[in-house]
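# here is my input, please return the structure:
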Amino acid sequence: MFSRLMAMVLATALMMINIPQYTAASVSVSARSAILMEQDSGRILYEKEANKVRRIASITKIMTAILAIESGKMDDMVKVSDRAVRAEGSSIYLKAGEKIKLEDLVYGLMLRSGNDSAVAIAEHVGGSLEGFGFLMNKKAEEIGMKNTHFANPHGLDDHEDHYSTAYDMALLTRYAMNNEIYQKIAGTKVHRAPNPNESWDRVWKNKNRLLTELYEYSTGGKTGYTKRAKRTLVTTASKENLNLIAVTLNGPDDWNDHISMYETAFKTYDIVEVLPEGIIEDIDEEYYKGKVYLKHPYNYPVSKEEKDKFKIDIKLQKPETEWEDSRAIPGVIGQATVYLDGEPIKKLPLYYKHDPIKEDKSLLDYFKGLFTSIAGVKTNG
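Model (predicted):
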């Protein structure tokens, strides 16, 4: 019962925070570092040296893609520079001086891992490779990627200070997957782009074999490889209501690593509604009864054994004397802390439902009165 868990306390700063809860899953992977994260809650379902700093190769391009998308310049025509054409490694075979839509560059970046595309994007969005590097690291800081530094837009081994972790790359992917344009591009199997230099269009097939042929629940991701980083892979998968993110760094058998993590999680976890949206009915305090509500439901992935291990602690502000006028009551009046097996996993703001303000006159009557006053009907003369 919520009433048993209620505590009346003085107001404190209330923040929506998420504390991912880790639980071991029975799975084995070949990768040196790995993580499996539930996308919506951020819960870590499996990890192996997930915070170990490593080289990341072309999964770097997830950051390049989301910055391009968020720039608002996807319809821009980008002039390809000599520097972009000279980029080593995988390529979409751009030619110096040609103009190509930024949107198509992002498709070439994500599907074919074009390093020439990465440089062209960086120069157009950031003004230069150095300027784009600043944007990459600024965004990484905003997302909370604490063990990451970007030195280029493609992930080539041309800088010693270009690195991340499996956990940080999962955070980045979780952020990117909130963007519908990114979702669409990362989940595209084949893209066709105009080719100004030839009579045929460019046709790019996604290198992510999990998406194109190996795993029916795959929804997107990004591949990577360099001699120093070895094989790196980020993928996403969804089944029923469970949305997952998998990351492996230096994984010689990465396709099977990801499938193994996904299959284990889909068999082990279900999404449950911990708190529904709307009025919290079990609050018996007279002042707040029928008035405290959640704006959104709170769902969380749990195993069968964990479903009965949730506890809710509700804390509400002590009513103030000046609240006799209900309009003085603040919108946020408390918080609900969700515990799983004794550990806090989420703090949710609680809102006060204000009664609609009753007016003596309708809005139409008000404007009628205003008009007649202006017209002089109610004045002497």
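# C-alpha only now, for contacts and for neighbours.
OK.
# quick one: the strands in the stretch 251-381 of the chain?
Ranges of strands within the stretch 251-381 of the chain are 269-275, 278-279, 292-294, 298-303, 310-317, 332-340, 343-352, based on DSSP state E, counting those that start in this stretch.
# would you turn those into CSV with distance to Ala57 and mean neighbour count?
Below are those laid out as CSV (distance: least, C-alpha to C-alpha, whole Å; neighbours: other C-alpha atoms under 10 Å):
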stretch, distance to Ala57, mean neighbour count
strand 269-275, 31, 16
strand 278-279, 45, 17
strand 292-294, 42, 21
strand 298-303, 31, 19
strand 310-317, 40, 19
strand 332-340, 37, 20
strand 343-352, 33, 20
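# same list (those strands) but as CSV, adding distance to Asn195.
Output for those, formatted as CSV (distance: least, C-alpha to C-alpha, whole Å):
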stretch, distance to Asn195
strand 269-275, 45
strand 278-279, 53
strand 292-294, 52
strand 298-303, 46
strand 310-317, 56
strand 332-340, 54
strand 343-352, 50
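# to compare with the earlier structure, here is another sequence to fold:
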Amino acid sequence: MPATLHKPLLLVAFLLVLFAFSNFFSSDRGPVSAAPAPILSVSGEPDVVSASAYAIFALSDGTILASDNTTAVLPIASVTKLATAASIVKNANLEETVTVTTSDLLAEGRAGKLAVGEEYTMRELLFPLLLESSNDAAAVYERATDDAVITQMNQLVEEAGMTTTHFADASGLSDRNVSTVSDLVTFMQYLTKEHQSVLDITRLKTHVGPYSGLVNNSPVIDGGYLGGKHGYTVAADRTLAAVFEEQLGAGPVEVGYVILGSENLVADTEILRSFVRDSVRFE
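Reported below is the predicted structural model:
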């Protein structure tokens, strides 16, 4: 054999031996395992809050991190408006124009700054409804849909898997607008999957409408707020369904908070969020 052929043949033989050895040692090691995914762990319980019922939960899968009285059926006040908005987005022609009438302004409160004769698209009314909790905007939706929006709200929550929730109006003023903490946990997960645009509006601090500027009146909008709705009536006291981004160990986690029957919503929210920051680990 010519000498010039020896070198390529030797190289091939070397590579075959190297391949055999690498297979031998890799088979001894077995399959390579991926690093375990971070998990949430909880220690202790939150300090006492004024709320009648509450839950803290991981938005991703609904894991309850802390809770109390989650099955009590309670009025929810303007948390209702999240369902109103989702029903309008799902069922209405958002480009349809409606004109504000005198009857629309008979509802309690002047939030939203609507005036007789002003024209809005169904889409544009979502902003006063959600940012300033306009009962007038809710009244426009009821009139413009011949109250179909209320029927659609009840259908929507049924489709979402909520079994104890019922709506009697689109504003939340009625004490017959009721739910449970457990149902509202389900609802917040549903919103993030099916109607994220509704929560996106609730994150805005301000919005310039066709006739006036609007300011978000949520008392808990700062510090990681990802959207939600608060409310108040005498019967419901103070209520909240909201999502925050919390920095926990291995990274940020989207955590939901539902609070019903609170005497001091800001204080209760801070107590529950402090518990999450101090006692929940993601690692």
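# aligned partner of Glu70 of structure 1 in structure 2?
Aligned counterpart of Glu70 of structure 1 in structure 2: Lys90 (TM-score structural alignment).
# next secondary structure after the host helix or strand of its match?
Secondary-structure assignment from DSSP states H and E places Lys90 of structure 2 in helix 80-91. Following helix 80-91 of structure 2 in sequence order, the next helix or strand is strand 97-99 (DSSP H and E).
# that older thread, of all the strands of the stretch 251-381 of structure 1, which lies closest to Ser260 of structure 1?
Minimum separation from Ser260 of structure 1 across the strands of the stretch 251-381 of structure 1 (C-alpha to C-alpha) falls at strand 269-275, 14.2 Å.
# next one: the closest one to chain centre, how far?
19 Å (C-alpha atoms, centre = their mean, to the nearest Å).
# need the contact list for the residue nearest to the spatial centre of structure 2.
Centroid-nearest residue in structure 2, with C-alpha atoms, centre = their mean: Met188, separated by 4.3 Å. Contacts of Met188 of structure 2 were listed using C-alpha atoms under 8 Å, 6 or more residues apart in numbering, and they are 59, 241-242, 256.
# got it, and Ala58 of structure 2?
Listed by C-alpha under 8 Å, 6+ apart, the contact set of Ala58 of structure 2 reads 64-65, 253-256.
# of all those residues, which two lie farthest apart?
Ile64 and Val253 (13.5 Å).
# whichever of the contacts of Ala58 of structure 2 end up buried, select them in PyMOL.
A single PyMOL command selects the buried members of those (16 or more other C-alpha atoms under 10 Å):
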select buried, resi 64+65+253+254+255+256
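# can you put the contacts of Ala58 of structure 2 in JSON lines and add distance to Phe24 of structure 2?
JSON lines is the format used below for the contacts of Ala58 of structure 2 (distance: C-alpha to C-alpha, whole Å):
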{"residue": "Ile64", "distance to Phe24 of structure 2": "48"}
{"residue": "Leu65", "distance to Phe24 of structure 2": "47"}
{"residue": "Val253", "distance to Phe24 of structure 2": "43"}
{"residue": "Glu254", "distance to Phe24 of structure 2": "46"}
{"residue": "Val255", "distance to Phe24 of structure 2": "48"}
{"residue": "Gly256", "distance to Phe24 of structure 2": "51"}
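# export the contacts of Ala58 of structure 2 to CSV and append columns for secondary structure and distance to Asn135 of structure 2.
As requested, the contacts of Ala58 of structure 2 are exported to CSV (DSSP: H, G, I helix; E, B strand; the rest coil; distance: C-alpha to C-alpha, whole Å):
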residue, secondary structure, distance to Asn135 of structure 2
Ile64, strand, 32
Leu65, strand, 33
Val253, strand, 33
Glu254, strand, 29
Val255, strand, 28
Gly256, strand, 25
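# same check for the contacts of Ala58 of structure 2, but in structure 1.
Counting by both residues aligned by TM-score structural alignment, their matches' C-alpha atoms under 8 Å, structure 1 reproduces these contacts from the contacts of Ala58 of structure 2: 64-65, 253-256.
# quick one on the thing from earlier: sort out for me which of the contacts of Met188 of structure 2 are in helices.
Assigned to helices by DSSP state H, none of the contacts of Met188 of structure 2 qualify.
# most neighbours out of those, which is it?
Using other C-alpha atoms under 10 Å as the neighbour criterion, Gly256 leads the contacts of Met188 of structure 2 with 29 neighbours.
# do you know how far Leu130 of structure 2 is from Val258 of structure 2?
17 Å (C-alpha to C-alpha, to the nearest Å).
# these two: which is more packed in?
Leu130 (31 against 28).
# return the residue of structure 1 aligned against Asp237 of structure 2.
Going residue by residue (TM-score structural alignment), Asp237 of structure 2 aligns to Lys230.
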